[in-house]
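A.B. asks: Here you go, sequence then predicted model.
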Amino acid sequence: MARARAGGLALSPRTVFECRTVAALARAAVRDTAPAPLAELDGGGAGSLPLPPMARLHAERGPGLDRLAQWLVLELPAGVDLPGLTATLRAVLDRHDVLRSRLTDDGLLVPPPGTPDPAALVKRVGCPGDWGGEDWGALLRAEAAEAVRHLDARAGRMLRLVWFDAPGGPGRLLVAVHHLAVDGMSWRVLLPDLAAAWSRVRAGRTPELPPVGTSLRRWLRALADEAARPGRVAEVPLWRELLTPPVAPVGSRPLDPLRDLTATTDTVRVELPAGLTEAVLTSVPAAYRSGADDVLLTALVLALARQRRGVTDGATVVRLEGHGRHEELVPGADLSRTAGWFTTVTPVRFDVSGIDIDAAVAGGAAAGDALRRVKEQRRALPEGASATPCCGTSTARPRRCCARTRRTRSASTSWAASPSHLPGRRTARTPPPAPDGPRRPKAPNWSPPPRRTCRPPARSN
């Protein structure tokens, strides 16, 4: 998107998500129609900023922010040395403000470029380079756990790199980042920037990275203004009504934060036939003018309705996660190169009462009725509901905004199902089980190695 905008094309994250093919993107892209860039605050990305909505949710109603991190492993190019690695990291730290931030009682505080010292963030570990052996898996688990323990948001330690230096060949680099500074889409910015900065360092040039369009600080201030807008505040009764009715827990009992831990979860993988997968992704959404996510949501709602038969009234509240980069809420915003935690969640109440659940699960005509209802109930939410913390994300807004919405959130019950928070995500309070990562950048190396499976470290609480 950044390259498209540099070429004069108006594209947004929403356009990319809605247009699933290159041809559709080409039709949607228009020239010279983008609004004027959003003016930055004094100081740019440096200064104080409120917590992102999801961070405040975790801080106020979740497990807190300690050791909440994402990590992955990269293959390094040949010839990497410590001075080159620290120079590369310096360029990335200076470009992406949130990597320099620290947690305060009021939110985040970002110092100017130049801090912290990148050399203090890199740990060098000797490694034989037998990447397929059990010794490598054990070493990775141990170093990943130590890297996550090293992160301390209040001390400003948002980033930790472990360089596995293998003699006679390229090494690997574990990159652990506090979740306050990164989300899934941020990796698509950071990995190419690491590769680009290293290319210039290797060539003996000063590493220069493309500018960031809209800083995280500017975006969160604008989002707070949007949340305080009277039209958004008027939506509070809708969300109070949605969250008020009781919802039965998923399973035989409510989750227990002392017993139900990341370390006690299991990951279940099911492979579907190619024909069924194709139908879910193409023909069914086309027939019902829906998305593949609507099809999967319908399956979840039907499964829960069948499990809870006789226990509830057929309604299920599902917590839907979104990328959060809804630039249309703030004209002129450009988040295509902004790193940070933008993720949002929205509660949606799905009611399939009156539908023959057994017939729907069996694939009869009732399945189509259920899909239509799920799609319509999801579309009935206010526009932008998945983007603003006032309208359904149940994530806390900055403390100076609208105290009544904060009371609504604190009085609401827990949501029933959260398909985006199933076991196996790389976001965890302990390191994830596999050193995989996002898609590879378009530069040689600085990319995730082939996937392998290893058990996560044991954890006690």
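C.D. replies: It's in.
A.B. asks: Please count neighbours and contacts with C-alpha atoms only from this point.
C.D. replies: Will do.
A.B. asks: what ranges do the strands span in the stretch 251-400 of the chain?
C.D. replies: Secondary structure of the stretch 251-400 of the chain, counting by DSSP state E, counting those that start in this stretch: strands at 315-322, 344-351.
A.B. asks: Let me fix that, I meant to ask about the stretch 101-250 of the chain.
C.D. replies: All strands of the stretch 101-250 of the chain, identified by DSSP E, counting those that start in this stretch, fall at 102-104, 107-110, 122-126, 159-165, 172-178.
A.B. asks: now those as JSON lines including distance to residue 52 and mean neighbour count?
C.D. replies: Output for the strands of the stretch 101-250 of the chain, formatted as JSON lines (distance: least, Cα to Cα, whole Å; neighbours: other Cα atoms under 10 Å):
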{"stretch": "strand 102-104", "distance to residue 52": "11", "mean neighbour count": "20"}
{"stretch": "strand 107-110", "distance to residue 52": "8", "mean neighbour count": "21"}
{"stretch": "strand 122-126", "distance to residue 52": "27", "mean neighbour count": "15"}
{"stretch": "strand 159-165", "distance to residue 52": "18", "mean neighbour count": "24"}
{"stretch": "strand 172-178", "distance to residue 52": "13", "mean neighbour count": "23"}
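A.B. asks: got another, please set it beside the one above:
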Amino acid sequence: MRIGDLPRPANLPASFGQQALWVIDRLGGPGGRYVVPMALRLSGELDVSALDAAVKDVVTRHEALRTLIVEDNGRLRQVVVPAQDASVRLTLIPEDLSGSGGDAAEERIADFVRRGFDLAADIPFRAGLLREAGTEWVLVLAVHHHAVDEWSLPVLLGDLSTAYQARSAGREPGWAPLKMQYADYAIWQREILGDPADPDSELAQHLSYWRNALADAPEESTIALDRSRPAEPTHQGGDAEFAVASETVAGLRGAAQRNGVSMFMIVQAAIALTVSALGGGDDVVIGSPVGGRTEDGLENLVGYFVNTLPLRHRLRPDDTISELLGRVRQTVLDGLAHQAAPFEHIVSAVGVDRSVARNPVFQVMLTHQNLSGGPDPLNLPGVTARQQRASLGAVKTDLDIYVDEAQHTLTGSLSYATDLFDPGTAERFLALLQRTLTTIATRPETRIADLQVLFDTDVSSVGGWSVGAGVVVPAVTVDGLIRDQVVRSPGAVAVVDDADGGVLTYAGFDGRVNALARLLAGRGVTVGDRVAVVLPRSVDLVISLTAVLRAGAAYVPVDPGYPAERVAAILQDSAARVVIADG
């Protein structure tokens, strides 16, 4: 079934992506949090009336740019505003208001892109033009994310260029009609994926993969916070930019070729290592938008096709960076194979606890764009265009990382939640990310455990922590301390059972520990072995853990509430000689 084959119903359904963004919009936060901004500095003899007409042409061509999201009786639908009714104009900033310096211009750009949209009432597109001086201009476009994604921007700017060239020559654009529109994609998407409750549907099969891939993933996957997470975040953000040195970029390209990975995979690995080093643990989930344009005919269409994949990276200290890159490659490829599952459905399938305080599944997001090899998407005759970053002053997650890959450069920016982090923490994150990328480029055989994560100032601080008088600590064991206590006070209470109020004295506790330790020894348990203990919290659990230590072994605690597959995996990995259980 091809997109466009299905008839349009009277009520056009919202796509899964639009539905998710509508929910986020209802949760509040800065109005511009999900606005996609573009700011382009123009220099030359600009035909303002032609540009105004071109803006209208582009909005007429792409239905997504004049689509509202409306709720009716608990269901969302798209309402496509007829082209003749879509009142979109190029907003002009009068010259006498824009001549007060660069700071004023930047403030006006920020105000323009940060202003939100009413999804049920506002056309999700606006364009503004600031005249700085003479033939110097700034073209500012702000589009709500439900109508556009990052991969739509070259299409939008390319069509804007075509329309401007035609209008400045006194004619209408001569482009071929589009074979489909975004609403056709939304209809097709819901039909092709099917019902997640149907085990034979395509969506159910994709969700099965994500359920397994994210089983027992950490509840939070982020760096150490400077402040406690507020119950109701403001979603306000600070920004920092970075650029990777050219020699490092060349080294990364060599590492990519040798390891059979893309630059996106390398950046994924570097961010996972950086997050881990800054308090994220050895199990890191990073969210990454993917284009979602897997069907023919979508490449020339503006719309929100993007989906976000939660890519999970398990970091093993003994692995080399090259070995990690191999696993990241497989993780990314497997995720892309199942990218059709909408993120909101993944969250529901995994059973993640929802909280307004944080993004579900992941709290660090990487948006990677490959800008290599393509011409400048905005081509206005007699005008040179240079793109600049436009800050939204807002974040989607704890850390939003944007990376632009060109043929010889790797640049980007970091937006960080000011609720959680200070500017110094953001700078530290970027500095460590740069160091990690340099290591990947120059020493890919470095073990993860040997990565240098401390800077000189950190080394001095750590050294300062250890200054002071030495303390002599006796060489004792847990079992030795218990035996000493038994000798000192055999009749004292050692363990209390909350369930029935029963108590064990140290003498009674010691007797039961001895009996179990002898039983373990009789089963062949000796020094250095592992014993799995599959017991709920109870007196028996305390006795068992102590008996394992007395037998000279190490205990492997296993929660009996784990799924059977998880328990089996722990037992296999630990190579436990015996298992202590209550049934």
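C.D. replies: Structure's in. What do you need? What you see is a predicted model, and the numbers here were worked out from it, not measured in a lab.
A.B. asks: And the TM-score between these chains?
C.D. replies: The TM-score (TM-score structural alignment, normalised by the length of the first structure) is 0.68; 371 aligned residues with a Cα RMSD of 3.8 Å.
A.B. asks: out of the strands of the stretch 101-250 of the first structure, which comes closest to residue 74 of the first structure?
C.D. replies: Taking Cα to Cα, strand 172-178 is the member of the strands of the stretch 101-250 of the first structure nearest to residue 74 of the first structure, at 5.0 Å.
A.B. asks: Single out the most deeply packed of the strands of the stretch 251-400 of the first structure.
C.D. replies: Looking across the strands of the stretch 251-400 of the first structure with neighbours counted as mean count of other Cα atoms under 10 Å, the highest average goes to strand 344-351: a mean of 24.
A.B. asks: what stretch of the second structure does it fall on?
C.D. replies: Aligned by TM-score structural alignment, strand 344-351 of the first structure falls on residues 307-314 of the second structure.
A.B. asks: what does that stretch rub up against?
C.D. replies: 17, 213-214, 269, 272, 282-292, 328, 331-332, 335, 339-340, 342-343, 361-362 (Cα atoms under 8 Å, 6 or more residues apart in numbering).
A.B. asks: Which parts of the stretch 351-461 of the first structure are helices?
C.D. replies: Applying DSSP state H, counting those that start in this stretch to the stretch 351-461 of the first structure gives helices spanning 357-361, 365-379, 403-411.
A.B. asks: Can you mark which positions in the longest one are buried?
C.D. replies: Put plainly, it is helix 365-379 of the first structure. Applying a neighbour-count criterion of 16 or more other Cα atoms under 10 Å, one finds 366, 367, 368, 369, 370, 371, 372, 373, 374, 375, 378 buried in helix 365-379 of the first structure.
A.B. asks: Can you check which helix is longest in the second structure?
C.D. replies: Looking across the second structure with DSSP state H, the single longest helix is helix 423-442.
A.B. asks: Now do that helix and strand 237-243, the angle between them.
C.D. replies: 30 degrees (axes from the mean of the first three to the mean of the last three Cα atoms, to 10 degrees).
A.B. asks: how about helix 423-442 of the second structure, aligned to which bit of the first structure?
C.D. replies: Using TM-score structural alignment, helix 423-442 of the second structure corresponds to no residues of the first structure.
A.B. asks: tell me the angle of that helix relative to helix 321-337?
C.D. replies: Following the same axes, to 10 degrees, one obtains 110 degrees for the angle between helix 423-442 of the second structure and helix 321-337.
A.B. asks: Quick check: what element follows helix 423-442 of the second structure along the chain?
C.D. replies: Downstream of helix 423-442 of the second structure, the first helix or strand assigned by DSSP states H and E is helix 456-465.
A.B. asks: Which part of the first structure matches that next one?
C.D. replies: Going by TM-score structural alignment: helix 456-465 of the second structure matches no residues.
A.B. asks: Which strands or helices does the helix or strand following that helix pack on?
C.D. replies: Later in the chain than helix 456-465 of the second structure, the nearest helix or strand by DSSP H and E is helix 478-488. Helix 478-488 of the second structure is packed against helix 506-522, helix 539-550, with contacts defined by 3 or more Cα pairs under 8 Å, 6 or more residues apart in numbering; DSSP states H and E.
A.B. asks: if you compare these, which one is most tucked away?
C.D. replies: Mean neighbour count, computed with mean count of other Cα under 10 Å, is highest for helix 539-550 among those, reaching a mean of 21.
A.B. asks: What range does that helix cover in the first structure?
C.D. replies: Aligning helix 539-550 of the second structure against the first structure (TM-score structural alignment) gives no matching residues.
A.B. asks: and that helix, what other elements does it pack with?
C.D. replies: helix 478-488, helix 506-522, strand 530-534, strand 554-557.
A.B. asks: what lines up against residue 403 of the second structure once you look at the first structure?
C.D. replies: Mapped onto the first structure by TM-score structural alignment, residue 403 of the second structure lines up with nothing.
A.B. asks: err, residue 176 of the second structure, not the other one
C.D. replies: Under the alignment (TM-score structural alignment), residue 176 of the second structure pairs with residue 210 in the first structure.
A.B. asks: how close does its match sit to residue 203 of the first structure?
C.D. replies: Separation of residue 210 of the first structure from residue 203 of the first structure (Cα to Cα, to the nearest Å) stands at 18 Å.
A.B. asks: and if you look at residue 50 of the first structure?
C.D. replies: Plainly put, residue 50 of the first structure is 39 Å away from residue 203 of the first structure if you go by Cα to Cα.
A.B. asks: One more: residue 226 of the first structure?
C.D. replies: Distance, residue 226 of the first structure to residue 203 of the first structure, using Cα to Cα: 45 Å.
A.B. asks: ok, back up a step: compare residue 50 and residue 203 of the first structure (neighbour count), which wins?
C.D. replies: Remark: of residue 50 of the first structure and residue 203, residue 50 carries more neighbours, 22 against 9, as counted by other Cα atoms under 10 Å.
A.B. asks: List the contacts of the counterpart of that one in the second structure.
C.D. replies: Counting by TM-score structural alignment, residue 50 of the first structure corresponds to residue 13 in the second structure. Residue 13 of the second structure makes contact with 76, 77, 78, 183, 186, 187 under the criterion Cα under 8 Å, 6+ apart.
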